[in-house]
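Sequence isn't available, so here's the structure alone:
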């Protein structure tokens, strides 16, 4: 995945600066600012895209596209408004949602299972089953509920940050996450024993 923007020369050390400041430094041609911003933001965008798409290659494509869009708007960025990370979450969620809508006819069984990096075989199998069950259940939520639940409960964003990322109010975020959690509970009901959860 090639996410590095092309920049001018003139290396500096912009460590410790805010995302806004780094984006401004990138717009002025500082490649080290671009690398730091990429290191800070791309992993979070990739995680979000993967959670929504459940496909590593597509998640990487979405991350690359979101970062490219950030590089393109850098010269016009207005500090003090939305944070670059919030803006990227919004762009990535929209790009992922567009991809999901295009592949609506794809059966859940055809989506590959995520890799299991855990060392213990039994624990790894249980954790993989739990992850697959959650990802499958998330895939059955309406798009906006899925985005809100993933951003809140898997990415740890606050309701105001989610509202900014989705372009909706905090009350709408609360409603979407509450409905999404209720629906997930319904979809996963009766599977506690199967997934290795104690009562």
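Noted; the coordinates are in hand. Owing to the predicted nature of the structure, the values given are computational and were not obtained by experimental measurement.

can we go C-alpha only for contacts and neighbour counts from here?
Fine.

What helices and strands are in contact with the top helix by length along the chain?
Longest helix of the chain, by residue count under DSSP state H: helix 31-53. Secondary-structure packing of helix 31-53 (3 or more C-alpha pairs under 8 Å, 6 or more residues apart in numbering; DSSP states H and E): helix 19-27, helix 56-73, helix 84-102.

if you compare these, which one is most tucked away?
helix 19-27 (a mean of 21; mean count of other C-alpha atoms under 10 Å).

Can you spell out which helices and strands pack onto it?
Counting by 3+ C-alpha pairs under 8 Å, 6+ apart, helix 19-27 packs on helix 31-53, helix 84-102.

The structure to be compared is supplied as follows:
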């Protein structure tokens, strides 16, 4: 028999559905930081991200019996839970623009590189903030989180063609808004 550390996330979810706190703790240990980082990148606020991820983990505990490993892997299912919570939080804070400290990537550049990227990041941040919510989430998931179009569509509860349409419209808006500053921003043609 496999130990808890060797079991798949899906088998751990079965155990969580039966009330196994150790299995739950192992899932949090395996995935907690990754999903917290996702929430921070989208929300731009560590405290809000902590609230969102804590709420998402509470959902795992209370709704583990609704997880169906035949339909999705745990990470895909949980990604959707986190994205839904992030969208809920963004709706609550709809009037708030993306925060000033919003980082476009996981690895933060050094001070010199950060200064060089500052102007570009400000412009991209401002343009991203003007996108409709679904376009912004599609861009975030596909381009900043590195998900495939199919995975992002699943996360957002969309058909693949609908997601691709969102991305086309978002890229067009980004291109149009950033076109005048292309040389200054060192952006490749979109």
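Right, received. Where do you want to start? Quick caveat: nothing in here was measured; it's all calculated off a predicted structure.

Can you give me the TM-score here?
The TM-score (TM-score structural alignment, normalised by the length of the second structure) is 0.80; 185 aligned residues with a C-alpha RMSD of 2.7 Å.

before we move on, the earlier item: may I see the helices and strands packed on helix 31-53 of the first structure arranged in TSV, with distance to residue 122 of the first structure as well?
Listed next are these as TSV, based on distance: least, C-alpha to C-alpha, whole Å:
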stretch	distance to residue 122 of the first structure
helix 19-27	42
helix 56-73	24
helix 84-102	32
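
Any idea which of those gets closest to residue 128 of the first structure?
Among those, the nearest to residue 128 of the first structure by C-alpha to C-alpha is helix 56-73 (16.0 Å).

what does that closest one correspond to over in the second structure?
Using TM-score structural alignment, helix 56-73 of the first structure lines up with residues 46-63 of the second structure.

same deal with stretch 142-155 of the first structure?
Using TM-score structural alignment, the partner range for stretch 142-155 of the first structure is residues 132-145.

ends of that stretch, how far apart?
End-to-end span of stretch 132-145 of the second structure (C-alpha to C-alpha, to the nearest Å): 18 Å.

in that stretch, what counts as buried?
By neighbour count on 16 or more other C-alpha atoms under 10 Å, the buried set for stretch 132-145 of the second structure is 135, 136, 137, 138, 139, 140, 141, 142, 144, 145.

With the second structure overlaid, report how far stretch 57-69 of the first structure is off on average.
Superposing on the second structure and averaging over aligned pairs (mean C-alpha distance after the TM-score superposition for the first structure), stretch 57-69 of the first structure comes out at 1.2 Å.

so which of the helices and strands packed on helix 19-27 of the first structure comes closest to residue 190 of the first structure?
helix 31-53 (23.4 Å).

okay, the angle between that closest one and helix 84-102?
In terms of direction (axes from the mean of the first three to the mean of the last three C-alpha atoms, to 10 degrees), helix 31-53 of the first structure departs from helix 84-102 by 40 degrees.

Average offset of helix 31-53 of the first structure relative to the second structure?
So helix 31-53 of the first structure averages 2.7 Å relative to the second structure (mean C-alpha distance after the TM-score superposition for the first structure).

and the angle for that helix with helix 56-73?
Interaxial angle, helix 31-53 of the first structure versus helix 56-73 (the same axes, to 10 degrees): 140 degrees.

From residue 145 of the first structure, how far out is the residue most central in space within the first structure?
Nearest to the mean C-alpha position of the first structure, by C-alpha atoms, centre = their mean, lies residue 48 at 1.5 Å. Separation of residue 48 of the first structure from residue 145 of the first structure (C-alpha to C-alpha) stands at 14 Å.

Equivalent analysis for residue 15 of the first structure, please.
From residue 15 of the first structure over to residue 145 of the first structure (counting by C-alpha to C-alpha), the distance is 36 Å.

next one: residue 169 of the first structure
Using C-alpha to C-alpha, residue 169 of the first structure is found at 14 Å from residue 145 of the first structure.
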